[in-house]
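> Quick one, what's the 3D model for this:
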Amino acid sequence: MENNKALAYLFLRLGIGISFLGHGIVRLSKIPAFRSWMIGLFNTSLMPEIFAYWFASVLPFVELLLGILLIIGWHTRVAYILGSAVICTLIFGSCLIENWEAVAFQLIYGLLFFILLFYMEYNKYALEKSFSGRKE
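So this is what the prediction gives:
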C-alpha cells in the first residue's frame, strides 16, 4: 500500500513538472512575443507595464527550472514552495485583469502544490533520495 502511495505521489509530481517544463520550453522559444502578449493583457489593469515586462521575461526561466526540478525530484521542497509562490503571483495577476477562469485553474495548481508539500513523506522516487539520507 505504501508503494502505491509513493507511485501516486510520483505521478502527481511528474504531471506538474511536465506541465511547467512544457510552459517554460514553449515560452523560452518566443520570449519577445510572450512578453508583448503579457503586456497587452495588463495594459488596462492597475499593474505598471514594467512589472508585466519583467515578470514575462523571468517566468519562462522559472517555469523551466521548476519543471526540471520536479521531474528529476531534486530540491523538491524548495520547488513546491517556489511553485506555490509563482501560482500565487499568477492568481494575483489574473485577478487584476478579472480572468476568473484562469484563477480557477491556478487555484487547482495551488491545491496540487499543497498536496505535494503536505504529503512529502511519499516522495520516495526522487533523485534527491539517491544522494542524501536527509529528508527535505
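
> For the rest of this, base every contact and every neighbour count on C-alpha atoms.
Fine.

> In this structure Tyr53 contacts Trp37, no?
No - contact between Tyr53 and Trp37 fails when scored by CA atoms under 8 Å: they sit 9.8 Å apart.

> These two: which is more packed in?
Neighbour count, other CA atoms under 10 Å: between Tyr53 and Trp37, Tyr53 has more, with 18 against 14.

> mind listing what that one touches?
Applying CA atoms under 8 Å, 6 or more residues apart in numbering to Tyr53 gives the contacts Arg35, Ser36, Met38, Ile39.

> structure for this one too, so we can compare:
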Amino acid sequence: MKATPQQTAYTLLRITMGVNLLAHGLVRFPKLNGFRDWMVDFFKDTPFPTALVSGWATVLPFVEFGIGLLLIIGVFTYRTSIAGALLIIILLFGSCMTEQWEWAGMQMIYALIFVILISQIEYNKWTIQKYFK
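Next up is the predicted model:
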C-alpha cells in the first residue's frame, strides 16, 4: 500500500480543496438567509434577475458542501472535480460581473487546482471509491 510522492501529493491536494469547499458551505448553513440577502444586494446592479441570484445563493452552500465532502472522501473524484471546475467558472463569471477582480484572481487559482485534479487523476490512489467496485 506504499504510495508514490505524486499519489501522496494528489491526495493531499484533493483533500485540501475538499476541506476548503466543505467549509465554505458549512459556515453558510446557519446564516443561509443572511447570505442569500447579502448576495441579492451585492448583485443588484448586475443584469442577473433577483430570483436567479436568490435561488443560486440558496443552493450554493449545499453545492460547495457536497463537492467538498466528495473530494475529501474520494468518491467520483474525476466527475466531482469537473463539477468543482464548473462551479468555479460560474463564481468567476459572477465576480467579473461585479468587478471583483481580487475574487476573480483567487478563483483562477481554484480553477488551476481543479485542472491539476482533473488532469492528474491517475494519481488518485487513496480513496474510498475503490471499495465500491
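
> Can you pull the TM-score for these?
Put the two chains on top of each other and the TM-score (TM-score structural alignment, normalised by the length of structure 2) is 0.95; 132 aligned residues with a CA RMSD of 1.2 Å.

> which residue ranges form the strands in structure 1?
With DSSP state E as the criterion, structure 1 has no strands.

> residue ranges of the helices in it, please?
2-28, 31-41, 49-72, 76-96, 100-118, 127-131 (DSSP state H).

> Taking the centroid of structure 1, which residue is nearest it?
Central residue of structure 1 (CA atoms, centre = their mean): Gly83, 3.9 Å from the mean position.

> distance of that one from Trp37 of structure 1?
As for Gly83 of structure 1, its distance to Trp37 of structure 1 is 22 Å (criterion: CA to CA, to the nearest Å).

> residue contacts, the residue lying closest to Ala126 of structure 1 once chain neighbours are set aside?
Leaving out its chain neighbours, the residue that sits closest to Ala126 of structure 1 by CA to CA, 6 or more residues apart in numbering is Gly73, at 4.1 Å. Contact partners of Gly73 of structure 1, counting by CA under 8 Å, 6+ apart, are Tyr125, Ala126, Leu127, Glu128.

> Would you point out the most distant pair within those residues?
Farthest-apart pair in these is Tyr125 and Glu128; separation 8.7 Å (CA to CA).

> more crowded one of these two?
Of the pair Tyr125 of structure 1 and Glu128, Glu128 is the one with more neighbours under other CA under 10 Å, namely 19 against 16.

> What count of nearby residues applies to the residue lying closest to the more buried one once chain neighbours are set aside?
Nearest residue to Glu128 of structure 1, sequence neighbours excluded (CA to CA, 6+ apart): Trp74, at 5.0 Å. The number of residues packed around Trp74 of structure 1, counting by other CA under 10 Å, is 19.
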